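Chemist: Compute the structure for the input listed below.
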Amino acid sequence: MLDDFMTRATLAGIGVAFAAAPLGCFVVWRRMAYFGDATAHAAILGVALSLALQVSIFAGTVAVALVMALVVTLLTGRGYAMDTLLGVLAHSALAFGLVAVSFLSGIRIDLMAYLFGDLLAVSRGDLVVIWGGAALVVALIVWRWSPLLTSTLNHELAYASGLNPKREQLVLTLSLAITVAVAIKVVGVLLIAAMLIIPAAAARGLARTPEAMAGIAAAIGAISAVAGLQGAYLLDTPAGPSIVCVAAILFAALNLLQWGRERRG
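Modeler: Sure, this is the predicted structure:
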């Protein structure tokens, strides 16, 4: 079954959707969209360092994403607004990564594949990395679900409950770094944030509980991956952007349906 490239691509897309969906809910609730975008942009620098040092791209991107999060944490509240700080770091990391890639001699690299994904070239080894990373992210979120939710709703309530919001932030940061690393092959660094945010935002109006929102977001992400991949195959369009286009269409359609129900009600 895995000899078919479409099967491998479909499984890879679903794996990324399952990793991004619950994490995307926390990104939406905490208004961390720009932080997710900054972490994704920094992944290109991780790719360049991984190729230069001849280590796993997964390890390199996770390491750079964690360093990005640490720098943001250390510099927050030192005279710069969060969005300004994230803007500087995100675009600086992306620029340094692109420049670093140009210095790599003797290494053939398809930069567009890292920027926008190369889903149809997913190998069996890539599937192991994607699903292993997705399983780790889901396990972390399930393990820390209640503390994460409490810290997201109210920091004072978290402290009163004996929780450390900074520790929960670290769990989210680690999960985000892993998701970015496994999603590079599927949608590329420029579109990873979209897979985090759009399915979660689309699920927000349908869910009555946080757990339901995470489940619905996972379903929307998986549907987007399958439908986007089929559309890319039939229309000869880029796979990663096609998946994001389907997610955006679902977001718009669900919001229009909700608006129509509110008008009739």
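Chemist: CA only for contacts and neighbour counts going forward, please
Modeler: Will do.
Chemist: Only the buried residues of stretch 46-58, if you could.
Modeler: Gly46, Val47, Ala48, Leu49, Ser50, Leu51, Ile57, Phe58 (16 or more other C-alpha atoms under 10 Å).
Chemist: ok, these vs Ala33, which is closest?
Modeler: Compare each of those with Ala33 using C-alpha to C-alpha and the shortest gap goes to Gly46, at 20.3 Å.
Chemist: Leaving out chain neighbours, which residue sits closest to that closest one?
Modeler: Spatial nearest neighbour of Gly46, excluding adjacent residues (C-alpha to C-alpha, 6 or more residues apart in numbering): Thr61 at 4.2 Å.
Chemist: For the one you found, pull up the helix or strand it's in.
Modeler: Per DSSP states H and E: Thr61 is located in helix 57-75.
Chemist: Name the residues of that helix that are buried.
Modeler: Across helix 57-75, burial judged by 16+ other C-alpha under 10 Å covers 57-66, 68-69, 72.
Chemist: who does it touch, helix- and strand-wise?
Modeler: Identification of packing neighbours for helix 57-75 by 3 or more C-alpha pairs under 8 Å, 6 or more residues apart in numbering; DSSP states H and E yields helix 33-53, helix 82-102, helix 165-187.
Chemist: if you set the cut-off to 10 Å instead, what comes out?
Modeler: For helix 57-75, the elements it packs on are helix 33-53, helix 82-102, helix 124-143, helix 165-187, judged by 3 or more C-alpha pairs under 10 Å, 6 or more residues apart in numbering; DSSP states H and E.
Chemist: Next, the second sequence, to be compared with the first:
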Amino acid sequence: MTAIIITKGARRLLDDFFTRAIIAGVGLALTTGPLGCFIVWRRMAYFGDTMAHSALLGVALALIFDINMMIGVFAVAVAISAILLLLQRRHTLSADSLLGILSHATLSLGLVLVAFMTWVRVDLLSFLFGDILAVSRMDIAFIYGGGVFVLAVLAWLWRPFLAATVSEDIARAEGMNPALSRIVFMLLLAIVIAIAMKIVGILLITSLLIIPAATARRFSSTPEQMAILASLIGAAGVIGGLYGSIHFDTPSGPSIVVAALAIFILSLLPLHKREQASPKRIAGQ
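Modeler: Prediction:
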């Protein structure tokens, strides 16, 4: 009888963790879908990696100054974006060289700082690969609060973002400011990285941005369709990955990415191929 009670209690506890994980993961996927579309259209995957890798430095600084980790990660991501913009204007190095230097430098600095923190126990694996089953109600509040803000800004600046993606000259001709839209986009990406760190981890954040968007592109004919479908595919990857993680006893973050990858591979099957979504299709509108 006691064993039955313990089993029921453990199952209820697991269900509570799993429900929170589903809610958090789906909330993140709804946000990364539209943002990931712009990363795919602008071919900014390497930039996304750089921002994600800088998150570990943000974690280290947050531990040192005893502040919220999401705030630390966001602050470092903003700083990296500013440094990148300043260095690009000097034209001393190519963009990919700058991204490579900043990506690995920030990741290494974060690891070194964490190694010096003998007064605190740091679970590096949870930061690198995520620990979605450990999300709290406060984490969910941060995820949905940040997600709603990001989606609201994207909806408000959708046309300027698309115009700048097609051509900065076209955007200027229409009275828009491509430089400002680039800065805003970087800030939105910094917010997403800060709220996504606990879900899939620092090393896998970019995959949740790119894989659903790349999959959705094959089945969409307009940018709006692609953004919506990318969110749905991301949510399906989260749910499938979490169920697979529970069933096969595998890490949750990598399992989510593998599930999203499986959907992408299925999308490559030789089915009827529609015209792929691209912001250039609306350039003449």
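Chemist: And Val148 of structure 2? What does it align with in structure 1?
Modeler: Using TM-score structural alignment, the equivalent of Val148 of structure 2 in structure 1 is Ala135.
Chemist: same thing with Ile205 of structure 2?
Modeler: Alignment note (TM-score structural alignment): Ile205 of structure 2 maps to Ile192 of structure 1.
Chemist: neighbours of that match, just the number please.
Modeler: Number of residues near Ile192 of structure 1 (other C-alpha atoms under 10 Å) recorded here: 29.
Chemist: just so I know, which of the helices and strands packed on helix 57-75 of structure 1 lies nearest Arg8 of structure 1?
Modeler: Each of the helices and strands packed on helix 57-75 of structure 1 was scored for nearness to Arg8 of structure 1 using C-alpha to C-alpha, and the closest is helix 124-143 (7.1 Å).
Chemist: Mean per-residue distance, the closest one versus structure 2.
Modeler: Between helix 124-143 of structure 1 and the corresponding residues of structure 2, superposition yields a mean separation of 1.0 Å, by mean C-alpha distance after the TM-score superposition for structure 1.
Chemist: so how far is that helix off the chain centroid?
Modeler: Relative to its parent chain, helix 124-143 of structure 1 has a centroid offset of 13 Å by C-alpha atoms, centre = their mean, to the nearest Å.
Chemist: thinking again about what came up before, there's contact between the residue nearest to Gly46 of structure 1 and Leu49 in this structure, I believe.
Modeler: Yes - with contacts defined as C-alpha atoms under 10 Å, Thr61 of structure 1 counts as touching Leu49 at a distance of 8.6 Å.
Chemist: Need the overlap of contacts for the two.
Modeler: Common contacts of Thr61 of structure 1 and Leu49 (C-alpha atoms under 10 Å, 6 or more residues apart in numbering): Ala43.
Chemist: want to throw the buried residues of helix 57-75 of structure 1 into JSON lines with distance to Glu168 of structure 1?
Modeler: Formatted as JSON lines, the buried residues of helix 57-75 of structure 1 follow (distance: C-alpha to C-alpha, whole Å):
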{"residue": "Ile57", "distance to Glu168 of structure 1": "26"}
{"residue": "Phe58", "distance to Glu168 of structure 1": "23"}
{"residue": "Ala59", "distance to Glu168 of structure 1": "22"}
{"residue": "Gly60", "distance to Glu168 of structure 1": "23"}
{"residue": "Thr61", "distance to Glu168 of structure 1": "21"}
{"residue": "Val62", "distance to Glu168 of structure 1": "18"}
{"residue": "Ala63", "distance to Glu168 of structure 1": "19"}
{"residue": "Val64", "distance to Glu168 of structure 1": "20"}
{"residue": "Ala65", "distance to Glu168 of structure 1": "17"}
{"residue": "Leu66", "distance to Glu168 of structure 1": "14"}
{"residue": "Met68", "distance to Glu168 of structure 1": "17"}
{"residue": "Ala69", "distance to Glu168 of structure 1": "13"}
{"residue": "Val72", "distance to Glu168 of structure 1": "16"}
